[in-house]
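Asker: Could you work out the structure for the sequence below:
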Amino acid sequence: MSMLTPPGLGGKYRITGDTYPRMRRPSRRRKIVIASATAVVVLGAAGWGTLQLVQVFSGDGTKTTAARGADCKPAPKATAAPVAALPKPAQITVNVYNATPRGGLAKATADELKKRGFTIGKVGNAPVAYDKKVPGAAILLAAPGAAKGAFPVLGTQLKTATTKTDTRATADVDLILGTAFKALDPKAAADAALVALNKPKPAPAPIC
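Answerer: Okay, the predicted model is just below:
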């Protein structure tokens, strides 16, 4: 036994003078693995907690997205005909009556409507019930069915006219000119209004 051998040690720990026992240092690899695993667990827990908070305050994100996807389909293109089968001006017979003191107003208005394609019926002074009793521009008077047909079409020629229905069985329309009447709307404006009336409206875009 060498003099360098500590008391009580022998065997492989015996120091012979040319060999020394090797004492291994603690492995750093194990520390790195443990630290990495700990970091992954901590980050995973933090991420899961954040997701739970988001779902609490905003609801289930998966369901919300699916629901929005179902509601946010592109709006179909408007290819259908107008909602109501509106009559053409030539299909509307207009009786023009003058409820003002001005002479010749009914005939002049009837002539202009005829130029714009309307069919003219009776022309003359307004009935007693309306004569000198129409303070506005005009009244359109017809059967209830005219509300979805003749009224909108004839109304493009005079936007300030009001409408009223009666119990007649015929499809003609009375245009009773009132005190405030000056002239029909300009033809260009009336034509544009008529085109817009017969143009189908596209469906509104969905709100996502």
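
Asker: When you work out contacts or count neighbours from here on, use the C-alpha atoms and nothing else.
Answerer: OK.

Asker: list the helices and strands the helix or strand encompassing residue 41 packs on?
Answerer: Element membership of residue 41 [criterion: DSSP states H and E] is helix 28-58. With contacts defined as 3 or more C-alpha pairs under 8 Å, 6 or more residues apart in numbering; DSSP states H and E, helix 28-58 has no helix or strand neighbours.

Asker: Neighbours of residue 75, how many?
Answerer: 11 (other C-alpha atoms under 10 Å).

Asker: my read is it is in a helix, agree?
Answerer: No: applying DSSP: H, G, I helix; E, B strand; the rest coil, one finds residue 75 to be coil, outside a helix.

Asker: follow-up on the earlier one: what comes into contact with the following helix or strand past the helix holding residue 41?
Answerer: Per DSSP H and E, the first helix or strand lying C-terminal to helix 28-58 is helix 61-71. When contacts are defined by C-alpha atoms under 8 Å, 6 or more residues apart in numbering, helix 61-71 is touched by residues 55, 206, 208.

Asker: Go ahead and measure how far the helix or strand following helix 61-71 is from the middle of the chain.
Answerer: Using DSSP H and E, the helix or strand that follows helix 61-71 in sequence is strand 93-98. Chain-centre distance of strand 93-98: 40 Å, with C-alpha atoms, centre = their mean, to the nearest Å.

Asker: For the very next helix or strand once past strand 93-98, which residues meet the burial criterion?
Answerer: Moving toward the C-terminus from strand 93-98, the next helix or strand (DSSP H and E) is helix 105-115. Judged by neighbour count using 16 or more other C-alpha atoms under 10 Å, the buried positions of helix 105-115 are 105, 106, 107, 109, 110, 113.

Asker: okay, those in CSV with distance to residue 73 next?
Answerer: Conversion of the buried residues of helix 105-115 to CSV gives the following (distance: C-alpha to C-alpha, whole Å):
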residue, distance to residue 73
105, 55
106, 53
107, 55
109, 50
110, 50
113, 45
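
Asker: quick one on the thing from earlier: can you flag the buried ones in the contacts of helix 61-71?
Answerer: If we count by 16+ other C-alpha under 10 Å, those have nothing buried.

Asker: Sequence B follows; please return its structure for comparison with A:
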Amino acid sequence: MSMLTPPGMGGKYRITGDKYPRMHRPRRYGRLVFGAVAAVVALGLIGWGSVQLIDVFTGSSSKASAAGQQHDCKVAGSPAPAPPRSLPKPAKIKVNVYNATPRGGLAKTTADELKKRGFTIGKVGNAPAAYDKKIAGKAVLLGAATTSPGSFAVLGTQLKGAQEKTDARKTGDVDLIIGTGFTSLDAKKNAAKAMTTLAHPLPAPSGKC
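Answerer: As a prediction, the model looks like this:
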């Protein structure tokens, strides 16, 4: 009997050669699967961390956040449109045009232009002694204290920079007294734009960012 023959097997089963057959352990597939899953998760975490670092250094997240806050602020702080003002029509405003300068003909040419723009014209001539050659600016708008503020505002759109004053008259007419700083009425397109702005004022912002 060979020394390699297992006990009890006698000579029926003989193992020839000088090596025992190798017995392999069963493979543990569970560990292989767990290792593969762990590797995938690790790679995912590394990728996510890289993206976060890029955002930190480039400021992408902060820019997006700031843009979102700015958008929300604009929406929250946007004021409601102001209702249009109730203003008298130029035809409802009677204007007396007086010339307080040494230059002749200013009252008539100015009155003619105002008439073309829809105003009702009253008296035209030289300014009263209290104002004659005493107005250094462009003009003075003079009317009763009870005159509708809209009348001064509408007439003022035709000549920017005119000074407003009141007197003791009881009528609703308005005097346009031309001063030495006057050259002409504002251009018709500019006056029309001023009238539109007057009728539809822009609302003040109601919120701050």
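
Asker: related to what we said a few turns ago, tell me which of the buried residues of helix 105-115 of structure 1 is nearest to residue 129 of structure 1?
Answerer: residue 106 (16.9 Å; C-alpha to C-alpha).

Asker: Go through the buried residues of helix 105-115 of structure 1 and say which is closest to residue 24 of structure 1.
Answerer: Among these, and counting by C-alpha to C-alpha, the member closest to residue 24 of structure 1 is residue 113, at 112.1 Å.

Asker: so what's that closest one up against?
Answerer: By C-alpha under 8 Å, 6+ apart, the contact list for residue 113 of structure 1 reads 119, 120.

Asker: what's the spacing between it and residue 156 of structure 1?
Answerer: With distances taken as C-alpha to C-alpha, to the nearest Å, residue 113 of structure 1 is found 11 Å from residue 156 of structure 1.

Asker: cool, and residue 207 of structure 1?
Answerer: 33 Å.

Asker: neighbour count winner among those two?
Answerer: Comparing residue 207 of structure 1 with residue 156 by other C-alpha under 10 Å, the one with more neighbours is residue 156, at 22 against 7.

Asker: So that one is in contact with residue 190, correct?
Answerer: Yes: between residue 156 of structure 1 and residue 190 there is a contact at 5.3 Å, judged by C-alpha atoms under 8 Å.

Asker: shared neighbours, these two?
Answerer: Contacts common to residue 156 of structure 1 and residue 190, judged by C-alpha under 8 Å, 6+ apart, are absent.

Asker: Tell me who's in contact with residue 96 of structure 1.
Answerer: 106-107, 109-110, 120-124, 174-177.

Asker: do that again at 7 Å, thanks
Answerer: Neighbour list for residue 96 of structure 1: 106, 110, 122, 123, 124, 174, 175, 176 [criterion: C-alpha atoms under 7 Å, 6 or more residues apart in numbering].

Asker: Please apply the same query to residue 121 of structure 1.
Answerer: So residue 121 of structure 1 contacts 93, 94, 95 (C-alpha under 7 Å, 6+ apart).

Asker: please redo it, this time with the cut-off set to 8 Å
Answerer: Applying C-alpha under 8 Å, 6+ apart to residue 121 of structure 1 gives the contacts 93, 94, 95, 96, 172.

Asker: same thing with residue 198 of structure 2?
Answerer: Contacts of residue 198 of structure 2 (C-alpha under 8 Å, 6+ apart): 85, 153, 154.

Asker: hmm, 10 Å instead?
Answerer: Neighbour list for residue 198 of structure 2: 84, 85, 86, 87, 150, 153, 154, 157, 192 [criterion: C-alpha atoms under 10 Å, 6 or more residues apart in numbering].

Asker: Check residue 88 of structure 1 too.
Answerer: When contacts are counted by C-alpha under 10 Å, 6+ apart, residue 88 of structure 1 touches 117, 118, 149, 150, 153, 154, 194, 198.

Asker: doesn't residue 177 make contact with residue 104 of structure 1?
Answerer: No: if you go by C-alpha atoms under 10 Å, residue 104 of structure 1 and residue 177 don't touch, sitting 11.5 Å apart.

Asker: Between the two, point out the one with more neighbours.
Answerer: residue 177 (30 against 12).

Asker: Save the contacts of residue 96 of structure 1 as CSV, and put in secondary structure and distance to residue 51 of structure 1 too.
Answerer: Below are the contacts of residue 96 of structure 1 laid out as CSV (DSSP: H, G, I helix; E, B strand; the rest coil; distance: C-alpha to C-alpha, whole Å):
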residue, secondary structure, distance to residue 51 of structure 1
106, helix, 76
110, helix, 74
122, strand, 78
123, strand, 78
124, strand, 80
174, strand, 70
175, strand, 69
176, strand, 71
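
Asker: Go through the residues you listed and name the one nearest residue 144 of structure 1.
Answerer: Once C-alpha to C-alpha is applied, the member of the contacts of residue 96 of structure 1 that ends up nearest residue 144 of structure 1 is residue 174, at 12.8 Å.

Asker: State the number of residues packed around the closest one.
Answerer: 22.
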